[in-house]
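Novice: How does the following fold in three dimensions:
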Amino acid sequence: MALVLTEEQSMLRDSARGLISDKAPVSHLRHLRDTKDATGFSREFWKEFAEMGFAGLLVAEEFGGSGLGFVEAGVVMEEIGRTLMPSPFLSSAVLAASALSRGGSAAQKSEHLPRISSGALIAALAVDEGSKHRPLQTALKAVRSGNGFRLSGAKALVVDGHVADLFIVAARTAGSPGERDGVTLFLVDPKAKGLSTERTIMVDAHNAARIDFDQVEIDADHVLGEVDQGFALLEGVLNIGRGAVASEMVGLSEEVFSRTVTYLKERKQFGRAIGEFQALQHRAAQLYIDIEITRAAVLKALQALDGQFDKAAAAVAVAKARAGTTATRAVQEGVQMHGGMGMTDQFDIGFFMKRARVCEELFGDANYHADQLARMRSY
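Specialist: As a prediction, the model looks like this:
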């Protein structure tokens, strides 16, 4: 398949770019940070965003969505990366919608997917429990109790968990941390007795949460997928999230590159624009090449998720690892080429640098995915 967008996908990109750049530029994130906004994103804009159909991109038409694919979701994520737009799109419209669509019962889909599609319900995926992404190390306990389960433990770095109306929680119903078997996904009400949520504002001014479970009772009807066999479903959803975050990093990298090139043309030193110096031209050219190669790798991964989902893991690992290293290089070059001013809060480059660092960690950094790829290839 050609590594280019179709006409329809290009139109979707243009629509998303116009809306996001107009309503949620970087100054929007800066305002939310400076005012210490309690939500961390604009609910008014999220409503408008959902009315445009973006919240339902991955939801089937029968549940009020568009029934589009992961390439289309990646297109929107790339535009989000350009302006660092804070929103529940990743957590709710991508991760939660995918989990429910792929593993939910008919009743669960009918109850939750229409509300996710309309933007009325915000759902969040709770997986990690430590400082690094290690889904196999899931240790939160789910013990059988009556007609359901009792959850005990904690989750960290739950993106948008502080505003979620529904949690999708990975818990261990059997086995030990490190084993694939024994992981089960649960749909959990944030208001359930014994559950507490602590908002954690990340370094990039986006939001996550820490969730503590103290003997939280869950009915058997709230199991998502199969008991003890939820890791395959979880890994598939995480791969979708990895492709989405990689797309965001492509948009972030390209925006940083564009801003840096503009600065190289405007900033003068020794009577010349600094962009005339060959050393900086070489560095800019190399960054451009890196971004284009990464864009192709990410699009290939998204196409694999759409076409051969069960065989897409390797392509996704390459894309996430590559996107992380490219975004890191882009923001480092951007800050350095802006000189000392690049380190000040006056310039927006610092916002991109911080977001790139968070995106690198989300769902596994470059080292994690290099290791995963080596294991897939039996190295």
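
Novice: Could you use CA atoms for every contact and neighbour count after this?
Specialist: Noted.

Novice: can you map out the helices along this structure?
Specialist: Assigned by DSSP state H, the chain shows helices spanning 7-23, 26-34, 43-51, 70-83, 97-103, 106-118, 231-266, 278-307, 313-337, 349-361, 366-376.

Novice: what does the first one contact?
Specialist: Going back to what we said before, that points to helix 7-23. 45, 72, 75-76, 79-80, 83, 85 (Cα atoms under 8 Å, 6 or more residues apart in numbering).

Novice: mind checking how far it is from the chain centre?
Specialist: Here helix 7-23 is found 19 Å from its chain centre; the criterion is Cα atoms, centre = their mean, to the nearest Å.

Novice: still on that earlier bit, spell out which two among the contacts of helix 7-23 are the most distant pair, please.
Specialist: Phe45 and Glu72 (20.2 Å; Cα to Cα).

Novice: higher neighbour count, those two?
Specialist: Looking at Phe45 and Glu72 with other Cα atoms under 10 Å, you find the greater number of neighbours at Glu72, namely 23 against 15.

Novice: residues touching that one, list them.
Specialist: Counting by Cα under 8 Å, 6+ apart, Glu72 touches 9, 12, 57.

Novice: Quick one: neighbours of the first one, just the number.
Specialist: Burial of Gln9, expressed as a neighbour count using other Cα under 10 Å, amounts to 17.

Novice: That one and Ala156, how far apart?
Specialist: According to Cα to Cα, to the nearest Å, Gln9 and Ala156 sit 35 Å apart.

Novice: for the last one, same thing?
Specialist: Computed as Cα to Cα, the Leu57 to Ala156 distance reads 27 Å.

Novice: Give me the more crowded residue out of the two.
Specialist: More neighbours surround Leu57 than the other of Leu57 and Ala156, with 23 against 20 (other Cα under 10 Å).

Novice: wait, doesn't the more buried one sit right on Gly69?
Specialist: Yes: applying Cα atoms under 8 Å, one finds Leu57 in contact with Gly69, separated by 7.3 Å.

Novice: For the comparison step, fold the sequence that follows:
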Amino acid sequence: MDFSYSDEQRMLKDMVDRVVADQYGFEQREKIIKSDAGYSPDVWAQFAELGLLAVPFSEAAGGFDGGGAELMVVAEGFGRGLVVEPYLSSVVLAGTFLDAALPDDTKAGALEAIIGGEQRYALACYEPDGRYDPHWIETTAKKDGEGYVLDGKKAVVLGGDSADQLLVIARSSGDNPSANGLSAFLVAGDAEGVSREGYTTFDGHRAAEITLANVRVGADALVGSEGGAAAPLQHALDRGVVALCSEATGAMEVACDLTLDYIKERKQFGVPIGSFQALQHRMVDMRISLEKVRSMTLWAACSLEAPEAERRQRLAAAKYMVGKAGRHVAEEAIQLFGGMGMMDESSVSHYAKRIVLIDHYLGDRNYHLDRLIDQLGEESAAA
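Specialist: Have a look, this model is predicted:
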């Protein structure tokens, strides 16, 4: 099989690499993280101008109809630069949910603000008691005349600290952890009854704990059909997993490059430590871990349109490999750098943080390993 990029994909990769190289020097990134917004409005506007915010959306939504490969190209480039803009939260998670849930004749109008960079959205799905289970939803949506009343709590809502709109997953019927009865609602971030406790995550991104107390919304806030949010939610989460795995690939690549450069320069006993065979072997093992993740991510990215059973297996396998091999690369990079690898002044420490934290977004490696085992067990029983 030919896994090389097409001409269009190479052009996209070159564009992403250029804008990241121009906008995301190490010192520039630190200033962005420490700003009040936690991201750069100017960089976000540039992403919109270049069309990067439109990549994963269908043509009916005004996007470029990019598939898993195109999403992988963009996210991998962002991983190499440790980009902290809310691309995953606003575009990949909330945006592709809307693209999947809305009828074709309303998509363009609904997604125009996201694609144009005018508004940022956040998917408020996971809850404190649900861990990584997206179907464990205790937030309730009760009918109130023509509208609804929302009550509940959402945990670690990526980009939720300052998002203009929250895409809230609530249970309108059914019991946990059933996928039936889940509904989605668009709620303004500053709506009455919405409280947000924002914070900076360990890897420099922003998230929030969100409480909804007697939040009243109209019937027009319902996204798609009542009780029909499970399918578009899975659609969005699948693309989120591909984006995270791709970002990890880019970050791991840079971590390997930085480590190799360091052991070539750092001297011990009058010679570069990279001349020691034991360290060479460890460096090779890091590269092997990187290639494992790259291969599994490509497999997952090309499986977004595959039958459900195959898609679920490949995504779970890729996310598991990112958690396992990614931690190996992060820990080895810090070990080979020594004390410098733990310093905030050293860029490799920030790559290590991001790689490790990616494992914990949208399900860690243990969660996905359990999913993979359950799926294989179901297939075995059926056979």
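
Novice: What does the TM-score come to for these two?
Specialist: Scored against TM-score structural alignment, normalised by the length of the first structure, the superposed chains reach a TM-score of 0.95; 377 aligned residues with a Cα RMSD of 1.7 Å.

Novice: just curious, which of the contacts of helix 7-23 of the first structure is nearest to Asp348 of the first structure?
Specialist: The closest of the contacts of helix 7-23 of the first structure, once distances to Asp348 of the first structure are taken by Cα to Cα, is Thr83, at 10.0 Å.

Novice: Can you give me the neighbour number for Gln269 of the first structure?
Specialist: Around Gln269 of the first structure there are 11 residues (other Cα under 10 Å).

Novice: And it, what's its match in the second structure?
Specialist: Structural correspondence for Gln269 of the first structure with respect to the second structure (TM-score structural alignment): Gln268.

Novice: same check, this time on Gly53 of the first structure
Specialist: So Gly53 of the first structure corresponds to Gly51, using TM-score structural alignment.

Novice: contacting residues around the nearest residue to that match once chain neighbours are set aside?
Specialist: Residue nearest to Gly51 of the second structure in three dimensions, not counting chain neighbours: Ile115, with 7.7 Å by Cα to Cα, 6 or more residues apart in numbering. Each residue near Ile115 of the second structure by Cα under 8 Å, 6+ apart is listed here: 48, 51, 53-54, 62-63, 91.

Novice: how near is Ile115 of the second structure to Gly189 of the second structure?
Specialist: Following Cα to Cα, the distance that separates Ile115 of the second structure from Gly189 of the second structure is 19 Å.

Novice: Kindly report the same for Ala330 of the second structure.
Specialist: 35 Å.

Novice: Determine the longest strand present in the first structure.
Specialist: strand 207-219 (DSSP state E).

Novice: Check the mean deviation of that strand from the second structure.
Specialist: By mean Cα distance after the TM-score superposition for the first structure, the fitted strand 207-219 of the first structure averages 1.1 Å away from its aligned residues in the second structure.

Novice: what sits against Leu123 of the second structure?
Specialist: The neighbourhood of Leu123 of the second structure, defined by Cα under 8 Å, 6+ apart, consists of 89-90, 93-94, 157-158, 160, 166-169.

Novice: ok, and what's touching stretch 302-319 of the second structure?
Specialist: 67-69, 238-239, 241-242, 245, 293, 296-297, 299-300, 359, 364-365, 368-369, 371-372, 375.

Novice: Only whichever of those residues are buried, select them in ChimeraX.
Specialist: Restricted to buried positions by 16 or more other Cα atoms under 10 Å, the ChimeraX selection for the contacts of stretch 302-319 of the second structure reads:
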select :67,68,69,238,239,241,242,245,293,296,297,299,300,359,364,365,368,369,371,372,375
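
Novice: wait, Arg327 of the second structure sits on Lys353?
Specialist: No: if you go by Cα under 8 Å, Arg327 of the second structure and Lys353 don't touch, sitting 9.5 Å apart.

Novice: what about these two, which has more around it?
Specialist: Set Arg327 of the second structure next to Lys353 and count neighbours by other Cα under 10 Å: Arg327 wins out with 21 against 18.

Novice: how much space is there between that one and Val356 of the second structure?
Specialist: To Val356 of the second structure, Arg327 of the second structure is 6 Å away according to Cα to Cα.

Novice: go on, Ile32 of the second structure?
Specialist: 21 Å.

Novice: who has more neighbours, the two?
Specialist: Neighbour count, other Cα under 10 Å: between Ile32 of the second structure and Val356, Val356 has more, with 25 against 20.

Novice: Ala330 is in contact with that one, correct?
Specialist: Yes: counting by Cα under 8 Å, Val356 of the second structure touches Ala330, with 7.1 Å between them.

Novice: just to revisit the earlier point, same list, the contacts of Glu72 of the first structure, but as TSV with distance to Gly40 of the first structure please.
Specialist: Formatted as TSV, the contacts of Glu72 of the first structure follow (distance: Cα to Cα, whole Å):
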residue	distance to Gly40 of the first structure
Gln9	29
Leu12	26
Leu57	23
